[in-house]
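A.B. asks: need a structure here:
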Amino acid sequence: MFLKERELSALLEITQAINHDPTEDALYKIFQFTLLGQLNIRRLVLYVKEESSWHCVVSFGAGLPDFRRIPLPDTINETCTSNPCLVPTLHLGGEWEKLEMVIPVVNNGEVMAYVLIGNVHEDYVSEEATKFLETLSNILIGAIENRRLARQRVEAAAIRKEIEIAQEVQTMLFPRNLPNDSHVAVHASYVPHAAIGGDYYDVVPIDAERFLFCVADVSGKGVPASLLMSNFQAGLRTLLRQQADLGTVVAELNNLIYRNAVSEKFITAFFGIYNRATRELQYVNAGHNSAILLTDDNEHQLLADGTTMLGIFEDLPFLNTHRVQVPPRSLLLTYTDGLTEVFDEAEGEFGEEGVLDFLRNTHYLPLPTLHRELLAKIKDFNSKGANFSDDITILSCRFK
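C.D. replies: The predicted structure is shown next:
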């Protein structure tokens, strides 16, 4: 009768503690002192399974080493899977000799914790008593696991919200209208690899005759990449409103990225300014894939010159702006490396040559159709089908 009263007192202490919603560490402490005070268990070690790894969260008793520094032996994990085990039968070594029993705490057929006890009250050697200890431990571990799951749900919801905001920000970065007039037509396609990509494209009118277009790729993905792209776009448009020339735009963007990038992030980009009146294209390639200029007779020019990637150096080591005359009925294709870094079953790369071969045969297709067929082409080529390993951005200009 006295034993039952102590068990009820122990159960009451644990349930009251759970209802008061303390921290996990506080719950472990309450569990420890409840077993000590109500059940007279003098030595206690508790191992808990967290994300497939075992951690000692309680180590208490005279003469015991600090089990927080000692891994759970494989013998316990392999032997005590459902019923209590006597420690001497496990041959664990001298560190464990003052512990007498291992009680597995099982939930849905999986061991979630091990309670190891020593120097117990003589009443606590019966099967009924160890069952109560197992039940008490199960209540504690279940409550802590529920807290952990609830915390994970809150964290997951926060991450989802963060991703939603970043996606909205990224969508707002892309231009809503692209030029399509008697001089030039522009079309863009964007295929993100993950929820938040690291690619960016933009088309910005400068005056009645000129517009700037840009394709860029941030190292890395996710929210940090999206935020850096947001800074990049804001800086680009501010500089254009100040009527800065292309060389100044690129140099100042490099400075902006160098000051704001974290975790060694950088940006590669292709910048072009087209003048409808003079048919002149001024460009800077900042460590990006070469833009392809394909003329009416299927001759091509790779626009590769300019500078290095942005954000690596405080001051760009070199910066050259280039000008080319664009013949009538030419096609310009700019893209990010997700388009070319696609591999077939033999690990052959689609590459720049694959893009060129495709363009020579589809030069005069309407731009939306051209983009759609190019994406279908690399999907067929890709050994993983539509599961591309990177974001893909294509921006093309047809000069009339």
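A.B. asks: can we go C-alpha only for contacts and neighbour counts from here?
C.D. replies: Fine.
A.B. asks: separation between the one residue sitting closest to the centre of the chain and Ala269?
C.D. replies: Closest residue to the average C-alpha location of the chain: Gly222 at 5.7 Å, with CA atoms, centre = their mean. For Gly222, the distance to Ala269 equals 18 Å [CA to CA, to the nearest Å].
A.B. asks: same check, this time on Asn298
C.D. replies: From Asn298 to Ala269 the distance is 25 Å (CA to CA).
A.B. asks: which of the two has more neighbours?
C.D. replies: Ala269 (28 against 15; other CA atoms under 10 Å).
A.B. asks: Hmm, Met309 and that one touching each other?
C.D. replies: Yes. Ala269 is within contact range of Met309, at 7.3 Å (criterion: CA atoms under 8 Å).
A.B. asks: okay, and the common contacts of those two?
C.D. replies: 286-288 (CA atoms under 8 Å, 6 or more residues apart in numbering).
A.B. asks: Only the buried subset of these, as a PyMOL command please.
C.D. replies: Filtering the shared contacts of Ala269 and Met309 down to the buried ones (16 or more other CA atoms under 10 Å) takes a single PyMOL command:
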select buried, resi 286+287+288
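A.B. asks: Let me see the ranges of the helices in the stretch 301-400 of the chain.
C.D. replies: 351-362, 367-381 (DSSP state H, counting those that start in this stretch).
A.B. asks: Of the ones you listed, which stretch is the most buried?
C.D. replies: Greatest average neighbour count among those goes to helix 367-381 (a mean of 17), per mean count of other CA atoms under 10 Å.
A.B. asks: relative to helix 351-362, how tilted is it?
C.D. replies: 130 degrees (axes from the mean of the first three to the mean of the last three CA atoms, to 10 degrees).
A.B. asks: Before we compare anything, build this one as well:
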Amino acid sequence: MLKQRKRWFEVLVYAISTIGFIAVSYFLILQITKEIKIIPFCLLEFSVLMFFLIASSSIIKAVTKAMEEKVLKKEETKYLQLFIDSLRFCYTLEDFYEIIQRILEQKADCSVLYMDSEKEYVLYNSPNRITNDKDVLRTLMNNFPATWPDGFDFVGDKLGITSRYKKARGFVISHEKFHFFVLCRYTRFFDTGIYNTLVEEFYRFRKRTQTIASLSEIAGLSKEWEQLAETQRLFLPEVMPDTKRLKIAAYFRPLVNVSGDYYTALPIDEHKTLLMLGDVSGKGLPAALIMGLVMNTVKIIEDKEDLIGIVRAIDKAIKGMKLQDKYTVLFISVVDTQKMTIRYVNASMSDPLIVTRAPDGYTIKPLSSNCGVVGIIDIDDIRIDEQRLFRDDLILFASDGVSEVMNDEGVELGDTDLYTETIKNSAAKQPQEFIDDIVNLIFDYKGNNKLHDDITMMVTKVVS
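C.D. replies: You can find the predicted model right below:
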């Protein structure tokens, strides 16, 4: 793109210079008299020609330099930022290679080499002369061995480390003996402030792929489900955050060792907290993978008040995994204790509700669905609804494993007055006490029947 701009500009300048030279020459010819000899005229013409050549060259040099500064400093760094943004949603090596091709190679005109330095094995290389050159590969392996420390460094013309940023021909990111080389003639134009962000996202990508690979290996080879469950629980919060005007508690009981249920509470600022609970379709490893994917997606998104953006990012991430018939229902919200509101997207969760005090006791206000399931069908419109909150309001999020517990007659708990009355009677209690009451109700209600689904709850109370 920059080459074309420079080439067209050169053609334009030389065309204007040629026209100018012809015009001046014609004017001089008209001024010639019989007293003027041919030699002085030729010298004058030569001087005019040199003037136009020097002027054209100077203009081209100055303008193309300014063009490089403007285009490359802004546009090339923009492509590197686009690569970082896309890297946040890569969960497999296939995803990684796709954004290398689409962004670094096609848009930024870079050459890429990704390798396992310990095994001296090339995982990916761009289809061009530089990264396919055996001498280049050998030089990089010698200069950046497996013992090279984690971090990033600039690569010089001789393909070794260089401290002269303006002379750099590329850069390398090293992480646990894996090296990611990006070679580009315009490395000096990348904004230096972007490299630390790129390194962090590359590390996160590597850890995500390692986690997913570990889950698959454990489930597919060793069947050590307890180890798999421990790995999965790392995605869930160990303790709920201590917020100024909210008290939060949670309960998580998978039917088997692994689960598709998930929840989180993430403080945004002094007054706002993101609350989410969801349930992935199906059971076993695929559900566990999607659960981890959703949690990671929410964690890495910077603007946690953008509920629509978060839901669309989750939708894109699940579809990108290409696991057949996998989707999630979820409830995601932002509670603002300054404005005393809850803004939410309910993607087909059936049980979220607010329990609020009224003159004649507690009343239940459902937080109705306003979005379809996420990850399998196209989502056209996502609506954000808002509800007013009051002091001592209790917010209950629960997976359908709670309301669908059956008694001996096959009646679901969520369809009974007993469930509703227990919620109202326990609404004045603290969140953990409320959860204890609901859990006791579940196990009393089911009797000798077996549970058929995961049980997950998160309860939040607005306090003064």
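A.B. asks: quick one on the thing from earlier: closest one to His322 of structure 1 among the helices of the stretch 301-400 of structure 1?
C.D. replies: For the helices of the stretch 301-400 of structure 1, proximity to His322 of structure 1 was assessed by CA to CA; helix 351-362 is nearest, at 21.3 Å.
A.B. asks: contacting residues around stretch 46-54 of structure 1?
C.D. replies: In contact with stretch 46-54 of structure 1 (CA under 8 Å, 6+ apart) are residues 55-59, 71-72, 112-116.
A.B. asks: Considering the residues you listed, which possesses the most neighbours?
C.D. replies: Most crowded among these, counting by other CA under 10 Å, is Tyr114 at 27 neighbours.
A.B. asks: Was I right to think that residue contacts Met101?
C.D. replies: No. The pair Tyr114 of structure 1 / Met101 is not scored as a contact, 9.9 Å apart, by CA under 8 Å.
A.B. asks: and the longest helix anywhere in structure 2, what does it pack onto?
C.D. replies: Longest helix in structure 2 by number of residues (criterion: DSSP state H): helix 38-71. Under the contact definition 3 or more CA pairs under 8 Å, 6 or more residues apart in numbering; DSSP states H and E, helix 38-71 of structure 2 sits against helix 2-31.
A.B. asks: relative orientation of the helix it packs on and helix 38-71 in degrees?
C.D. replies: Using the same axes, to 10 degrees: helix 2-31 of structure 2 against helix 38-71 is 160 degrees.
A.B. asks: For helix 2-31 of structure 2, list every residue counted as buried.
C.D. replies: For helix 2-31 of structure 2, by 16+ other CA under 10 Å, it's 6, 10, 13-14, 17-18, 21, 25.
A.B. asks: Now for Leu212 of structure 1: which residues touch it?
C.D. replies: Leu212 of structure 1 sits next to 202-206, 271-274 when contact means CA under 8 Å, 6+ apart.
A.B. asks: Pull out the buried residues from those.
C.D. replies: Applying 16+ other CA under 10 Å to the contacts of Leu212 of structure 1 flags 202-206, 271-274 as buried.
A.B. asks: Okay, and which of these map to strands?
C.D. replies: If you go by DSSP state E, the buried ones among the contacts of Leu212 of structure 1 have 202-205, 271-274 in strands.
A.B. asks: quick one: which of those is nearest Ala195 of structure 1?
C.D. replies: Using CA to CA, Asp202 comes nearest to Ala195 of structure 1 of those, at 19.9 Å.
A.B. asks: list the contacts for that closest one?
C.D. replies: 173-175, 212-215.
A.B. asks: now with 6 Å?
C.D. replies: Neighbour list for Asp202 of structure 1: 174-175, 213-214 [criterion: CA atoms under 6 Å, 6 or more residues apart in numbering].
A.B. asks: can you redo these as JSON lines with secondary structure and neighbour count?
C.D. replies: Below are the contacts of Asp202 of structure 1 laid out as JSON lines (DSSP: H, G, I helix; E, B strand; the rest coil; neighbours: other CA atoms under 10 Å):
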{"residue": "Phe174", "secondary structure": "coil", "neighbour count": "15"}
{"residue": "Pro175", "secondary structure": "coil", "neighbour count": "12"}
{"residue": "Phe213", "secondary structure": "strand", "neighbour count": "21"}
{"residue": "Cys214", "secondary structure": "strand", "neighbour count": "22"}
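A.B. asks: quick one: the strands in the stretch 351-464 of structure 2?
C.D. replies: Taking DSSP state E, counting those that start in this stretch as the test, the strands found in the stretch 351-464 of structure 2 are 353-358, 361-366, 385-388, 394-398, 455-462.
A.B. asks: Can you say which of the ones you listed is packed in most?
C.D. replies: Ranked by mean neighbour count under mean count of other CA under 10 Å, the strands of the stretch 351-464 of structure 2 are led by strand 394-398, which reaches a mean of 26.
A.B. asks: For that strand, name the packing helices and strands.
C.D. replies: Where contact means 3 or more CA pairs under 6 Å, 6 or more residues apart in numbering; DSSP states H and E, strand 394-398 of structure 2 is packed against strand 353-358, strand 455-462.
A.B. asks: Can you spell out the matching residue range in structure 1 for that strand?
C.D. replies: Here strand 394-398 of structure 2 aligns to structure 1 at residues 331-335, judged by TM-score structural alignment.
A.B. asks: Also stretch 151-171 of structure 2?
C.D. replies: The aligned range for stretch 151-171 of structure 2 is empty, by TM-score structural alignment.
A.B. asks: separation between the equivalent of Glu230 of structure 2 over in structure 1 and Phe174 of structure 1?
C.D. replies: Using TM-score structural alignment as the criterion, Glu230 of structure 2 maps onto Glu168 of structure 1. Distance, Glu168 of structure 1 to Phe174 of structure 1, by CA to CA: 10 Å.
A.B. asks: closest to Phe31 of structure 1 among the contacts of Leu212 of structure 1?
C.D. replies: Once CA to CA is applied, the member of the contacts of Leu212 of structure 1 that ends up nearest Phe31 of structure 1 is Asp202, at 60.1 Å.
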